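Visitor: Predicted model, plus sequence, below.
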Amino acid sequence: MTRLAVFDCDGTLVDGQASICEAMEAGFAAADLPMPDRNDIRRMVGLSLPMALAELAPDASEEQRAHAVDAYKESFFTARSEGRVDEPLYDGMKELLHTLRDEGWQLAVATGKSDRGLTAVLAAHGITDLFVSLQTADRHPSKPDPTMLAAAMFDAGAMPEGTVMIGDTTFDIHMGRAARTRCIGVDWGYHETHELIEAGAVGVASTMDELKALIDG
């Protein structure tokens, strides 16, 4: 049976919170919306950008949200082109990915990032070729809808019983549960451990060794 490990990106593979918060603040400023607290922004990481805006600015008009989305994208693109985007891999993640691949796991990403953003961050860390499937919010409904996870399983030729979803937010866990996969949380991201367990994670890792053990089951 094919074994597939599907990773969220921001808050799971990489720590991109600073760049995300800066771009979101640029979007809110451009749309003349009240500035959200950074902790509230971080808690929305993982959702598609339009859905995150809807959660953070529920009283905004559709026109304001659309303007904020465009300004967010422009801000992020400008920051990346100027070398100001900071998205470091979490310590030990690259080694873990190589170990899993060498042990026969298929690897995939399911993320609220755009295609362009995911391509850039994976290329920057030299890990693009480790993944057999890359699924983003550009081509699928936002998490927790399971469509992007189903697409990753299709690409890998995997079944739900052979698939594990790894993420730092309840959005990831709810998506995995909806797709009938095993779900694992990590505590270095943007939602609390108790939230991940309550959402249905079989465990929450604090270290890469713990994550490896949970993935192996």
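Guide: Structure received.
Visitor: When you work out contacts or count neighbours from here on, use the C-alpha atoms and nothing else.
Guide: Will do.
Visitor: how far away is S75 from S19?
Guide: 10 Å (CA to CA, to the nearest Å).
Visitor: quick one: common contacting residues for the two?
Guide: Listed contacts common to S75 and S19 are nil; contacts here mean CA atoms under 8 Å, 6 or more residues apart in numbering.
Visitor: Show me which helix runs longest in this structure.
Guide: helix 62-81 (DSSP state H).
Visitor: Tell me the buried residues in that one?
Guide: Buried positions in helix 62-81, judged by neighbour count with 16 or more other CA atoms under 10 Å: 64-69, 71-73, 75-77, 79-80.
Visitor: here's the one I want to compare it with:
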Amino acid sequence: MSSLGPLRPSPLVDQATAHLREQITQGAWPVGTKIPGETTLAKSLGVGRSTVREAVRTLAATGMLQSRQGAGIFVVADRPQEDWPARLRRAAVTDIYEVRMLIEVQAARLAAERRTEDDITALDAAMAARRAASGWGDAEFVDADIALHRAVVAAAHNPVLTDLFGEFAPALRQGLIDLVDLLDLRAEHPGHGEDTHAALVRAVIEGDGAAAERLTRADLEATLALLRGA
């Protein structure tokens, strides 16, 4: 286990943060324990108290340290918390797709119940754009496909669902582009899945929640099966 020691002049805050993080990850200060005070740490590291304060603030932002009023600074995790976008970038596309199904199947049913005239206009435009993208490259086609699904989710008028879809979409995009290219899905049918998507849009516009839910599930299950077999 490393010990604290004087730091080089620059960049002091980054170095102080790295040293304190190392003490935590290597077990010098186990989870649940209180770390030494600012004065003690500043003396050990050979820096000012303001530098220690910034380093502690940085580690608190990562979820490793927590300030408790009147008690001091405590270790609450021995590893930095990974943010949600980073976890999605690291996740398997099949895992992301399974969660996407949970979101979109429900969203499609709600969209059929809640769609407005503006939503209908947006859905028609998104469907037309997807149809036009049948003559474009794989990336453009996937973008148009995702945009159509985004329009369906938006028509559900649930901001949490909309935000969740927004988080998943970038992580899904490259996996879907790779899938379309790998399996050459558009060789014989450039507008792959057009009939299913047109039926979905029609179900939402007509207010048929059961059909919208069924069509979304069937479409996403078919793609998930392709992803698993790719």
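Guide: Yep, that arrived. As the structure is a prediction and not an experimental result, all values here were calculated from the model.
Visitor: And the TM-score between them?
Guide: Once the chains are laid over each other, their TM-score by TM-score structural alignment, normalised by the length of the first structure reads 0.24; 98 aligned residues with a CA RMSD of 6.3 Å.
Visitor: circling back to that earlier point, ok, then the element right after the longest helix of the first structure?
Guide: Downstream of helix 62-81 of the first structure, the first helix or strand assigned by DSSP states H and E is helix 93-102.
Visitor: Report all helices and strands that whichever helix or strand comes after that following helix contacts.
Guide: Per DSSP H and E, the first helix or strand lying C-terminal to helix 93-102 of the first structure is strand 106-110. Packing contacts for strand 106-110 of the first structure, counted by 3 or more CA pairs under 8 Å, 6 or more residues apart in numbering; DSSP states H and E, involve strand 4-7, helix 93-102, strand 133-135, helix 147-156.
Visitor: Deepest-packed of these, please.
Guide: strand 4-7 (a mean of 26; mean count of other CA atoms under 10 Å).
Visitor: Which positions within whichever helix or strand comes after that strand qualify as buried?
Guide: Following strand 4-7 of the first structure in sequence order, the next helix or strand is helix 17-30 (DSSP H and E). Neighbour counts over helix 17-30 of the first structure (16+ other CA under 10 Å) mark Q17, S19, I20, C21, E22, A23, M24, E25, A26, G27, F28, A30 as buried.
Visitor: Please name the residues that touch the fourth one.
Guide: Meaning C21 of the first structure. R38, I41, R42.
Visitor: and the last one, how many residues sit next to it?
Guide: So that's R42 of the first structure. Neighbours of R42 of the first structure under the rule other CA atoms under 10 Å: 19.
Visitor: I'd guessed it sits against A18; true?
Guide: No. Counting by CA atoms under 8 Å, R42 of the first structure stays clear of A18, with 9.1 Å between them.
Visitor: any idea which element F74 of the second structure lies in?
Guide: Counting by DSSP H and E, F74 of the second structure is part of strand 72-75.
Visitor: Which strands and helices lie in contact with that strand?
Guide: Looks like strand 72-75 of the second structure contacts strand 65-68 (3+ CA pairs under 8 Å, 6+ apart).
Visitor: which helices and strands does the helix or strand harbouring V153 of the second structure pack with?
Guide: Taking DSSP H and E as the definition, V153 of the second structure sits inside helix 138-154. Under the contact definition 3+ CA pairs under 8 Å, 6+ apart, helix 138-154 of the second structure sits against helix 93-114, helix 117-132, helix 159-183.
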